[in-house]
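A.B. asks: this one's sequence-less:
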């Protein structure tokens, strides 16, 4: 006989990817989580989870079993007394990982609007500056600028933007405006720290500079924007961010090719089956259109 509470343990591990994070969610210790998963696998007669590079992954049998686990969770939510938590709509924790700028401009406003309708949804925003994550990431939705390649995630294109070269009017007056790529080689670049950059789509320095340029680096696009505004060099910046700065001028148009970058939103299928995660995803899509349409005006 399968213990329904063991199915809830499996559900927590599938969502959080680690025994420790699942234990914190359930109010257990991680050894108890591991023991109950073993017991469930004995009852099912097959492996439900395998360890992957990013944490625990469901096997084919595990994905089938998780449907039953979600049924148990849904049934528990109909018990007397639980409806009190349901007042006001959806509830539950949704964790989103996002680049810093997109998180500030889109994700936080989207969640603020959604929480007016569903005040019991809780939210965590994890800012990221690189595409690779260490073992144990636990986000429900991931927003990044590299197209997700995993076949176990659902992905959606949110918006495309372009990177351009920008400098302050004071910098250009002091150091001159580059007219060609050869002129650009004499200028200090402001961009990501090359040794820390793990997003191939953002690896642009080699395409703009013939040799290693002098680079003032920061892993924050907002920090790069501030460095550019203060006249420290020529920033390689998102056009939607820099074009709203009255003192910044875009240079080398149209002498350099466009550098289109796409924001992608992805999530594992089992997470998207949770209504609170779907609601946050829809809110982010809607807010993306609203924000970027406004920035283009």
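C.D. replies: It's in. All figures in this text were calculated on a predicted structure; none of them were measured in a lab. Residues are numbered from 1 along each chain as shown.

A.B. asks: contacts, neighbours, all on C-alpha from now
C.D. replies: Noted.

A.B. asks: how about residue 283: what's its closest non-neighbour residue?
C.D. replies: residue 110 (5.3 Å; Cα to Cα, 6 or more residues apart in numbering).

A.B. asks: pull out the buried positions in whichever strand or helix holds the one you found.
C.D. replies: Here residue 110, judged by DSSP states H and E, is contained in helix 108-117. For helix 108-117, burial by neighbour count (16 or more other Cα atoms under 10 Å) applies to 108, 109, 110, 111, 114, 115.

A.B. asks: could you do stretch 37-44 as well?
C.D. replies: 37, 38, 40, 41.

A.B. asks: the third one: what's it in contact with?
C.D. replies: I take that to be residue 40. When contacts are counted by Cα atoms under 8 Å, 6 or more residues apart in numbering, residue 40 touches 2, 3, 6, 7.

A.B. asks: still on that earlier bit, of the buried residues of stretch 37-44, just say which sits nearest to residue 193.
C.D. replies: Ranked by distance to residue 193 (Cα to Cα), the buried residues of stretch 37-44 are led by residue 37 at 42.0 Å.

A.B. asks: A further structure is provided below for comparison with the first:
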């Protein structure tokens, strides 16, 4: 049976967001209207597509089968329209970026604000989550990662290196024994990631410097930095975040200096999508410039 593309688009949003409210935000539709549209689609197909519960909308077997066909139709639509995009450099429409929260909090807001200022018809959504994004499920149009994936049909390009150092609040340093060597860290309270919630080996900073206990931990680097700002302890911080943390300074920079990288990750099917390619170029160049500017102030 042929399906109306608009119905499939709504179905995909609900399947990916697993809720009417989340899909409604993506589609800019009232959840009640969206619910009626889903119900109408189920009636047309003669099949229940979702199991509704307080936890959200979960796909049934029939829904999972439709998801495969809907995603295939989506990819066909993308390929068909890739060559029909406007030839001007003005970007428009909606683009969603997934990123780890350090990048999302301290770099993407200003970089994306500049891009949108030059492209008034463009809508940019930043999804900050401490995990790897699944582009095959179209959770985002593109993602920023701290390591280069080696599996999947993806376009991966390195954006830039960035640096990290140990840092602490001036108030903490004034109240505790001086730090002259890594051995001295054993007498200090350490702030870092929750060990079993580190989603990428590249983020396991403390293991690299021989620390095995984390008295104050969070899965969010922005929460970690706020703990450090409050004088709670010492931790590894991004140099590019320090300009937004007055009263925090780097320590033992000769003993501990880490280098990591950001990678831009896109779905291979978007290779010919000129709009996404132009945005990716603007995003990458903007991030490189912003990291360089902020690290010079650290």
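C.D. replies: Now that the structure is in, tell me what you want to look at. Given the structure is predicted, the values throughout are model-derived calculations rather than measurements.

A.B. asks: quick check: TM-score for this pair?
C.D. replies: TM-score for the superposed chains, counting by TM-score structural alignment, normalised by the length of structure 1: 0.70, backed by 269 aligned residues with a Cα RMSD of 4.4 Å.

A.B. asks: about what we covered before: quick one: which of the contacts of residue 40 of structure 1 has the most company?
C.D. replies: Within those, residue 7 tops the neighbour count with 23 neighbours, counted by other Cα atoms under 10 Å.

A.B. asks: that one belongs to a helix?
C.D. replies: Yes: the assignment for residue 7 of structure 1 is a helix, going by DSSP: H, G, I helix; E, B strand; the rest coil.

A.B. asks: now do the nearest residue to it once chain neighbours are set aside against residue 233 of structure 1, distance only.
C.D. replies: Once flanking residues are discounted, residue 7 of structure 1 sits nearest to residue 69: 4.9 Å by Cα to Cα, 6+ apart. Residue 69 of structure 1 sits 55 Å away from residue 233 of structure 1, going by Cα to Cα, to the nearest Å.

A.B. asks: try residue 85 of structure 1
C.D. replies: 53 Å.

A.B. asks: out of those two, which sits in the busier spot?
C.D. replies: Set residue 85 of structure 1 next to residue 233 and count neighbours by other Cα under 10 Å: residue 233 wins out with 24 against 13.

A.B. asks: around the closest residue to the more buried one other than its chain neighbours, how many other residues sit close by?
C.D. replies: Spatial nearest neighbour of residue 233 of structure 1, excluding adjacent residues (Cα to Cα, 6+ apart): residue 188 at 4.9 Å. Neighbour count of residue 188 of structure 1, defined by other Cα under 10 Å: 15.

A.B. asks: mind checking what residue 188 of structure 1 lines up with in structure 2?
C.D. replies: The alignment partner of residue 188 of structure 1 in structure 2, by TM-score structural alignment, is residue 189.

A.B. asks: if we can go back for a sec, return the subset of the buried residues of stretch 37-44 of structure 1 lying in helices.
C.D. replies: 37, 38, 40, 41 (DSSP state H).

A.B. asks: distance to residue 197 of structure 1 added to the residues you listed, as JSON lines?
C.D. replies: Below are these laid out as JSON lines (distance: Cα to Cα, whole Å):
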{"residue": "37", "distance to residue 197 of structure 1": "37"}
{"residue": "38", "distance to residue 197 of structure 1": "39"}
{"residue": "40", "distance to residue 197 of structure 1": "41"}
{"residue": "41", "distance to residue 197 of structure 1": "40"}
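
A.B. asks: can you confirm residue 158 of structure 1 is in a helix?
C.D. replies: No: read with three-state DSSP, residue 158 of structure 1 is strand and lies in no helix.

A.B. asks: what's near enough to touch it?
C.D. replies: 262, 263, 264, 265, 285, 288.

A.B. asks: rerun at 10 Å
C.D. replies: Counting by Cα atoms under 10 Å, 6 or more residues apart in numbering, residue 158 of structure 1 touches 143, 144, 145, 262, 263, 264, 265, 284, 285, 286, 288, 289.

A.B. asks: now the helices for the stretch 151-298 of structure 2?
C.D. replies: Along the stretch 151-298 of structure 2, the stretches classed as helices by DSSP state H, counting those that start in this stretch are 170-175, 205-208, 221-229, 274-297.

A.B. asks: ok, of the contacts of residue 158 of structure 1, which come out buried?
C.D. replies: For these, buried by 16+ other Cα under 10 Å: 143, 144, 145, 262, 263, 264, 265, 284, 285, 288.

A.B. asks: ok, the fifth one to residue 107 of structure 1 distance?
C.D. replies: Looking back up the chat, that one is residue 263 of structure 1. 12 Å.

A.B. asks: what residues does stretch 279-290 of structure 2 touch?
C.D. replies: Identification of contacts with stretch 279-290 of structure 2 by Cα under 10 Å, 6+ apart yields 89-92, 95, 103, 106-108, 110-112, 114-115, 122, 142, 144, 157-162, 240, 262-266, 274, 276-277, 293, 296.

A.B. asks: that stretch vs structure 1, mean deviation?
C.D. replies: Taken over the aligned residues, the distance from stretch 279-290 of structure 2 to structure 1 averages 1.7 Å (mean Cα distance after the TM-score superposition for structure 1).

A.B. asks: can you pull the contacts of the most centrally placed residue in structure 2?
C.D. replies: Nearest residue to the geometric centre of structure 2 (Cα atoms, centre = their mean): residue 99, 1.6 Å. Taking Cα under 10 Å, 6+ apart as the contact definition, residue 99 of structure 2 lies against 105, 108, 126-133, 140, 142-146, 262, 264.

A.B. asks: related to what we said a few turns ago, pick the one among the ones in helices among the buried residues of stretch 37-44 of structure 1 closest to residue 258 of structure 1.
C.D. replies: residue 37 (50.7 Å).

A.B. asks: the helices in the stretch 1-150 of structure 1, which residues?
C.D. replies: 4-16, 19-26, 30-44, 60-76, 83-86, 100-102, 108-117.

A.B. asks: out of these, the one nearest residue 223 of structure 1 is which?
C.D. replies: helix 100-102 (10.5 Å).

A.B. asks: so what secondary structure elements neighbour the closest one?
C.D. replies: strand 120-128, helix 221-229 (3 or more Cα pairs under 10 Å, 6 or more residues apart in numbering; DSSP states H and E).
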